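> Quick check, what structure comes out for this input:
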Amino acid sequence: VVRRRLLQRYEHQPFISCLAGFYSCRWKRYQRRRTEPGKCCCKTRECVFFPLLVGAFCFSLVFLYLWGEVKNDYNNFDWYNYGKLGFWFLWSLVLLVVAAILFTYVTLLLVLAMCLLAEGQQLYLHWSHKIGTFLVLGFSITALFILSILWGDQWKTVCLSFQITAPYLHIGAITIMVLLSWPVALHAIRADKKVVQVIIVGPYLAILLFLFLIPLGMYSPCIREMGTLGPKPALIGHRGAPMLAPENTEMSFQKTIEHGGDGLETDVTISYDGVPFLMHDSTLRRTTNIKEVYPNDSAQNAALFSWDTLQELNAGTWFLKDKPFSCMGSLSRADQNQAMNQSIYKLSNFLRLADSQNKLVIFDLYRPPEKHPYRNSWINRTLEVILNESGIRPHLVLWLENNMRSFVQSVAPGFQQTMGSKAPVEDLLMDNIVKLNLAYTEMSSEDIRKYAEANITTNFYVVNEPWLFSLAWCSGAHSVTTNAVHTLKNLSQPLFLMTPQQYNIMWILTDLTSVLLISLIFAL
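Reported below is the predicted structural model:
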């Protein structure tokens, strides 16, 4: 008898055999056990662990959704890690791949468990899968905690994404509830007590009712009547076109112009001998070959070098080596050769290029460090270059620097005064502000409309993803600063745009179809 039990294999039900094999890692000498009516679906230890499996699924789903939606800011994440580690690597892409793999793994385990429950089988999760589940749960919670501490603004990105994805997340949630109806109905019917049936079915129906009614409180600026959509936001190249060429170089700005950008954004630093040049970082390590030419000075502030020294550096080879964006396409041989020969760009040359192409310019102006000759005259020196050396028409300059704004208005009244933060309309008008330059996480269709009524336009930075650009378009933004001019220029209308009537039809059909399917499952 013992020998027959040891050699006993599954009955001729290959589907259930595969489910139990993958879930429990018992393929051969294993006697399958069914759940008897009125009995629990698994032993006490398994009952305790099953909620952990569900929790691992939920936390990994939240993290994967969060990290997928903040793809717009992957470059910022990689830049932050570069500052901490000292070398460039696409950590953001690695984290996305890991999150996707872990979510897929725990999802497969949960699907196997639900299928086994639907077939009336007892659950037994193999110890190796239990360790894997703990790892997924620990990784997801730790990652969410660290990101919340170091990069908490990304939750604002998630909230913005709901304005676009909520209608489709609603359909996905309803679909999951339909799939769950089979094991819920099966175990409710097998329960031998009314109280147990209520405990099983009650929460399920409550969640289902909540999902049916949640669209009543849903808002999306992309659900609007036909003919009410405003003009497409203007595109301002963030440091040029940094996905196509080395940032803040002549090639980068030329690429922006080639792809139809409406403006150019950059960062201005002043050399030790008073030449304003374009550089975002405080040092030259990331975007030049300073380590090769002057290895002992690689950590020195970029403003402490003379212009003659800066001209010796190459500002393009790093771009081909490090590939700063995960979504970069392959460059032609001509573009590769051009990128390899880029040098640090002077502000005066940048302004002449913008003026010749009739492009708006906006820039962050960095104050030189202590003991710099132009520490206290940095704004005056920059104004000299703009007004006397570049010849750019004043109305093309969006002046962002808030220091000495009254003085700037007196010597350059033609500049478009731009503020980098929200403020009461009355204060903005008093300071002659005509544009706001805001982080995209501060996007609000209500605020955009309020400022527009006072003839104050809004620009949001940095907007790279099509869904985020679509949200800015639907919200009424006047312009966006972007790394992806070449991509966003091709959008002819916002993604996910629909009329209220179309959304109501989608909502009602989804609810009616799900009610019909769930009713049939419970009836059968």
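
> drop to CA atoms for contacts and neighbour counts, all remaining ones
Will do.

> Residue 352 and residue 360: what is the separation?
11 Å (C-alpha to C-alpha, to the nearest Å).

> Compare those two (neighbour count), which wins?
Neighbours were counted for residue 352 and for residue 360 using other C-alpha atoms under 10 Å; residue 360 has more, 21 against 17.

> Could you list every helix and strand that the helix or strand residue 236 falls within packs against?
Residue 236 is located in strand 234-238, with elements delineated by DSSP states H and E. For strand 234-238, the contact count by 3 or more C-alpha pairs under 8 Å, 6 or more residues apart in numbering; DSSP states H and E identifies strand 263-270, strand 479-482, helix 485-488 as packing neighbours.

> closest one to residue 313 among the ones you listed?
With C-alpha to C-alpha, the closest approach to residue 313 among the helices and strands packed on strand 234-238 belongs to strand 263-270: 15.7 Å.

> which residues are in contact with that closest one?
Contacts to strand 263-270, defined as C-alpha atoms under 8 Å, 6 or more residues apart in numbering, come from residues 234-240, 248, 253, 256, 276-280, 302-303, 347, 354, 359-368, 374, 378, 481.

> want to put them side by side, so please do this one too:
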Amino acid sequence: MPVTRLKLGKLKVVRRQLLQRYEHQPFVSCLAGLYGCQWRRYQRARAQPGECCCSKVECGSFGLLILTFFLSFVFLYFWSEAQNDYNDFDWFNFGNLGFWFPWSLVLLIVAAALFTYIALLLVLAVCLLSEGQRLYLHWSHKSGIVVTLAFSVTATAILSDLWSKEWKTLLLSLQVTAPYLHVAAVSLMAILSWPIALHFFRMNKKVRQVAVLGLFLSVLFSLYLVPLGMYSPCIKEAGTLGPAPTLIGHRGAPMLAPENTVMSFEKAVEAGGEGLETDVTISFDGVPFLMHDSTLKRTTNIAEVFPNRTHLDASMFTWTELQQLNAGDWFLSRDPFGTVSSLSAADRSQAQNQSIPSLVQFLEVAARSGRLVLFDLRRPPLGHPYSLSYINTTLQVVQAHINSSQVLWLPSEDRDQVQAVDPHLQQTSGEKASIQELTDGHITRLNLHYSTMSQQQIRKYQSVNISTNLYVISQPWLYTLAWCAGAQSVTTNSIHILSNINKPLFLMTPEEYSLMWILTDVVSAFLITAIFIFHWWRERGLPFWSGSRQTHENGPYSKFRTELSDVWSISSVTVRPDLRSMPTSPSTPHLPTITEE
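Predicted coordinates for the structure are as follows:
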């Protein structure tokens, strides 16, 4: 009687285990179907103890999947962090191809879509491994992996060759994102420890176990130590953060109006800009006007007005001819920043009717609003009537229409003469130099590209009253970095966005950051250790006291098969008539209908 009751109790336990596994099959079928198109149970197989999780071919496919995941992530991160310079990239392509298209945005969408696809495949693979299933990747997914890998490698190589400075942008971004990437990477390792521990304890070859565990621990400990080598100007003692950099509108407010137009500069003033930046060219009859490019093709309708002169240098046109051109319609039709839809009907109408402004008009806007002005001055080509006197011509206009102390004089040609003529100009240099050279040249401000950002150098220049302006910064994270580094001002395309930032997006004290990464490492180490202990306990079962080393043959899998044999043989046990006549519970179906593939 006790034996019969014991076997009946075991029957219920085994039935419950089988039911749980049976009810779990739809989820596994979904995973295997999406990963390898194995929608039916007979098409897939479980990894048995001692077996590898997949064949050599599938191991290679899984390794290629992991490699593609990391390379596609690198490219996606690289390109998403280059967003600050998308406008330059699109206009570069316009100059080479001759037509406008938002290549940067399309490239970002493609990169994000391919990375998402690869990430989903990797999630499916990890889930299948966690369920103890053997991996089989469908050929269509293998083709997709190869395409994604080829795209990521090719795009990275081409952009690195054409736009190598963006790698400096990526390194700068790590000064803001590294703490969060560290947390994400350690969390990912904790998640991956589940399938790795599961298959580690099922392996019966020490070489495989050492290789898997060694690789996993190497990556994990490397991630644990990464914070020790991190540097960020935004990790600083409380109370040491300086004032926010003032904003200088790059060609005005080019996201809200056509660049280098009166409307653009007025919008920059309205948005809170403390300065206005532009580019000056001299017309054929000696009128300084605003134009960034050497030709008029990009920002005017010259193809309609002067179709035979589209490639002629902008300075070879007279002021009367320049006044015939429309300098705003292109902004509405090409929408370079994707912001036209946010403009009011009145703003669109105003933008559509903008013309090329003269330097006088620009200076009048700055003088009325009390804003600083900063401009590049382009020398006219040889044969131009003002190719030798363009600096004096420009200087005379500046002195006649604005207070010289509001002008950040950037042109380096004949700087000593300009300084002698008007010592109230704020002499500004576009290149780094020693403090002695800068002070001898009466330099009061540096105008540097943001990729040269250095907290130490900014502090060094500031110690001798030389302020630093960084250009062109349009992304909030870059503005945060410039703020933490101590820059006094930045030139920006997104003046209406940055003017609303009241504090850095990322700012920590050294103590807070140390607590963050140490706590992350300790918690993940505890979880990973607990996961490995759990799988060791589950795979090895209770200690075997016969004195022999326990193997998979006398482990829980062997016990499970023995229990199934007991179930099938239970009908041979003598059972009391009253128990035999009891009705079958609806919640316990007949075992023969439940099979384990």
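
> what range in the second structure does whichever helix or strand comes after the strand holding residue 236 of the first structure sit on?
Next helix or strand after strand 234-238 of the first structure toward the C-terminus (DSSP H and E): helix 250-258. Using TM-score structural alignment, helix 250-258 of the first structure lines up with residues 262-270 of the second structure.

> now stretch 67-86 of the first structure
So stretch 67-86 of the first structure is aligned with residues 79-98, judged by TM-score structural alignment.

> who touches the matching stretch?
With C-alpha under 8 Å, 6+ apart, stretch 79-98 of the second structure has contacts from 100-105, 108, 166, 169-170, 173, 336-337, 473-475.

> any idea how far it is from the chain center?
Put simply, stretch 79-98 of the second structure sits 16 Å off its chain's centre (C-alpha atoms, centre = their mean, to the nearest Å).

> Could you do stretch 206-226 of the second structure as well?
Here stretch 206-226 of the second structure is found 27 Å from its chain centre; the criterion is C-alpha atoms, centre = their mean.

> List the buried residues of it.
209, 220, 223-224 (16 or more other C-alpha atoms under 10 Å).

> Equivalent analysis for stretch 416-430 of the second structure, please.
For stretch 416-430 of the second structure, the neighbour count (16+ other C-alpha under 10 Å) marks 418-419, 425-429 as buried.

> Over in the first structure, find the residue span that stretch aligns onto.
By TM-score structural alignment, stretch 416-430 of the second structure lines up with residues 406-420 in the first structure.

> Can you tell me what sits against that stretch?
By C-alpha under 8 Å, 6+ apart, the list of residues contacting stretch 406-420 of the first structure reads 387, 394-402, 432-438.

> Beyond the lengthiest helix in the first structure, next helix or strand please.
As assigned by DSSP state H, the longest helix anywhere in the first structure is helix 154-190. The C-terminal neighbour of helix 154-190 of the first structure among helices and strands, as given by DSSP H and E, is helix 194-213.

> Output the residue interval of the second structure matched by that following helix.
Going by TM-score structural alignment: helix 194-213 of the first structure matches residues 206-225.

> For the matching stretch, give me the average deviation versus the first structure.
Following the fit onto the first structure, the mean deviation recorded for stretch 206-225 of the second structure is 1.7 Å by mean C-alpha distance after the TM-score superposition for the first structure.

> residue contacts, the nearest residue to residue 226 of the second structure once chain neighbours are set aside?
Spatial nearest neighbour of residue 226 of the second structure, excluding adjacent residues (C-alpha to C-alpha, 6 or more residues apart in numbering): residue 182 at 7.7 Å. Residue 182 of the second structure makes contacts with 223, 226-227, 517, as judged by C-alpha under 8 Å, 6+ apart.

> how far apart are stretch 169-185 of the first structure and its match in the second structure?
Mean for stretch 169-185 of the first structure is 0.6 Å (mean C-alpha distance after the TM-score superposition for the first structure).

> for the stretch 351-500 of the first structure, what spans make up the helices?
378-384, 405-411, 425-430, 445-453, 466-475, 485-488, 500-523 (DSSP state H, counting those that start in this stretch).

> for the ones you listed, which one ends up most surrounded?
By mean neighbour count, with neighbours taken as mean count of other C-alpha atoms under 10 Å, helix 466-475 ranks first of these at a mean of 23.

> how far out from the middle of the chain is that helix?
For helix 466-475 of the first structure, the distance to the chain centre is 13 Å (C-alpha atoms, centre = their mean).

> so that helix corresponds to what in the second structure?
Against the second structure, helix 466-475 of the first structure falls on residues 476-485 (TM-score structural alignment).

> same question, stretch 151-163 of the first structure
Against the second structure, stretch 151-163 of the first structure falls on residues 163-175 (TM-score structural alignment).

> Next, the buried residues of stretch 429-445 of the first structure.
Those would be 432-441, 443-445, for stretch 429-445 of the first structure by 16+ other C-alpha under 10 Å.

> quick one on the thing from earlier: residue 137 of the first structure: which of the helices of the stretch 351-500 of the first structure is closest?
helix 466-475 (29.2 Å).
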